[in-house]
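>>> Sequence first, predicted coordinates after that:
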Amino acid sequence: MHEGFGPAIRLAVLTVSDTRTKETDKSGQRILELAAGAGLGIAEYTLCTDDAEAIHSIVAGWLLKPGIDAILTTGGTGIARRDVTLEAVRPLFEKEIDGFGELFRYLSFAEDIGTKAVLSRAAAGTSGEKAIFVLPGSTGAVTLGMNRIILPEIRHILHELTKHR
């Protein structure tokens, strides 16, 4: 339990994919599984296609909901034409957490991706008292981002965002 966040930090999870369903969404399910294992709650979980307006609308709506502390997206972070998650979400950042993407790419490079890590556009930022994490769509990337960065730091990040209360 973390002071100021009740029994659990509550996450909203968005999977961005033109082909996945809740039944086939291994990356989204992995986020839910790792979050539950860390004692975090899930306030929302949905999927949408690689459509910038839809992505932006869902995340912007979640930013207005008081029962959500952090938003995680998975998918649409590459360099292909249909990869628009970062373009849809970045305008919602009040502050970008540059170190998240830098560390994510470093860990990806060091662990097994090698120089292909330069293609990752994983990012994070804040909006009001909420944190937003934009993760790649692979299960390995989600596992790395959750285990190595998000889960160890989420309480500290949210503390920093809310300590002025």
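Everything's here; your move.
>>> going forward, measure contacts and count neighbours with C-alpha atoms only.
OK.
>>> What is the burial count for the nearest residue to Asp51 once chain neighbours are set aside?
Spatial nearest neighbour of Asp51, chain neighbours left out: Val84 (7.0 Å); criterion: CA to CA, 6 or more residues apart in numbering. Neighbour count for Val84, taken as other CA atoms under 10 Å: 21.
>>> With Ala38 instead?
14.
>>> what about the strands in this structure?
10-16, 41-48, 70-74, 95-96, 123-127, 130-135 (DSSP state E).
>>> Distance to Gly114 for the ones you listed - can I get that in TSV?
Below are the strands of the chain laid out as TSV (distance: least, CA to CA, whole Å):
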stretch	distance to Gly114
strand 10-16	25
strand 41-48	29
strand 70-74	21
strand 95-96	25
strand 123-127	19
strand 130-135	18
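>>> let's bring in a second model and compare:
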Amino acid sequence: MSNLTDNEKKKSIAIAVLTVSDTRDKDTDKSGGTIIQMAEDAGHHIEDYRICTDESVEIARNVEEWLGNSSIEAIIITGGSGIGFRDVTIETVTPYFTKTIDGFGELFRFLSYTEDVGSKALLSRATAGSIDEHVLFALPGSSKAVKLAMEKLILPELHHIVHELTKHRK
């Protein structure tokens, strides 16, 4: 049972979306587009959307800029979370975490395993954490994985997470 009021449940969350890719642009970014469409369909709004290369300095620059924007409540990153040499998203964002949300990665891998990915799910390093009053999700670059994370985990809990991170203001 949620402790959120009806107004809190209806509140549109301000989201920043970052696609980490050396090959995508806004016309070919299916995963970023999926995040945007699903978030907007759920009544949230996209405060900013960017694409950057698989470079720690570029990822960090975007995250730091968004963390300095008090209107942004959630950051969702897609791409760069695998085990390949160029995959540096996880190493870049986790040092910013005030608190990790371990259950997100655990549940994401479980759902991935049971939804046709099978044992390949163990390669996922998807993670989430709070950074002061912001929440950050780091997802794989696959649009199927993004859809799964948004549908089953992020969208159902986003209001509650933001509420928990900001309720001390009241």
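Sure thing, it's come through. It should be emphasised that the depicted structure is a prediction, and the values quoted were computed from it without experimental measurement.
>>> that older thread, and the strands of structure 1 as JSON lines, adding distance to Thr143 of structure 1 and mean neighbour count?
Shown next, in JSON lines, are these (distance: least, CA to CA, whole Å; neighbours: other CA atoms under 10 Å):
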{"stretch": "strand 10-16", "distance to Thr143 of structure 1": "14", "mean neighbour count": "25"}
{"stretch": "strand 41-48", "distance to Thr143 of structure 1": "17", "mean neighbour count": "17"}
{"stretch": "strand 70-74", "distance to Thr143 of structure 1": "11", "mean neighbour count": "26"}
{"stretch": "strand 95-96", "distance to Thr143 of structure 1": "22", "mean neighbour count": "16"}
{"stretch": "strand 123-127", "distance to Thr143 of structure 1": "15", "mean neighbour count": "22"}
{"stretch": "strand 130-135", "distance to Thr143 of structure 1": "10", "mean neighbour count": "25"}
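>>> Show me what the residue nearest to Asp51 of structure 1 lines up with in structure 2.
Under the alignment (TM-score structural alignment), Val84 of structure 1 pairs with Val88 of structure 2.
>>> Now that the residue nearest to Asp51 of structure 1 has come up, it's in contact with Gly76, right?
Yes. Here Val84 of structure 1 reaches Gly76: they are 5.6 Å apart, a contact under CA atoms under 8 Å.
>>> who touches both of the two?
Asp50 (CA atoms under 8 Å, 6 or more residues apart in numbering).
>>> so where in structure 2 does stretch 152-164 of structure 1 end up aligned?
Stretch 152-164 of structure 1 maps onto residues 156-168 of structure 2, going by TM-score structural alignment.
>>> er, stretch 11-22 of structure 1 I mean
Going by TM-score structural alignment, stretch 11-22 of structure 1 lines up with residues 15-26 of structure 2.
>>> Give me the residues contacting the matching stretch.
With CA under 8 Å, 6+ apart as the test, stretch 15-26 of structure 2 has contacts from 29, 31-32, 35-36, 44-54, 59, 62, 66, 72-80, 89, 141.
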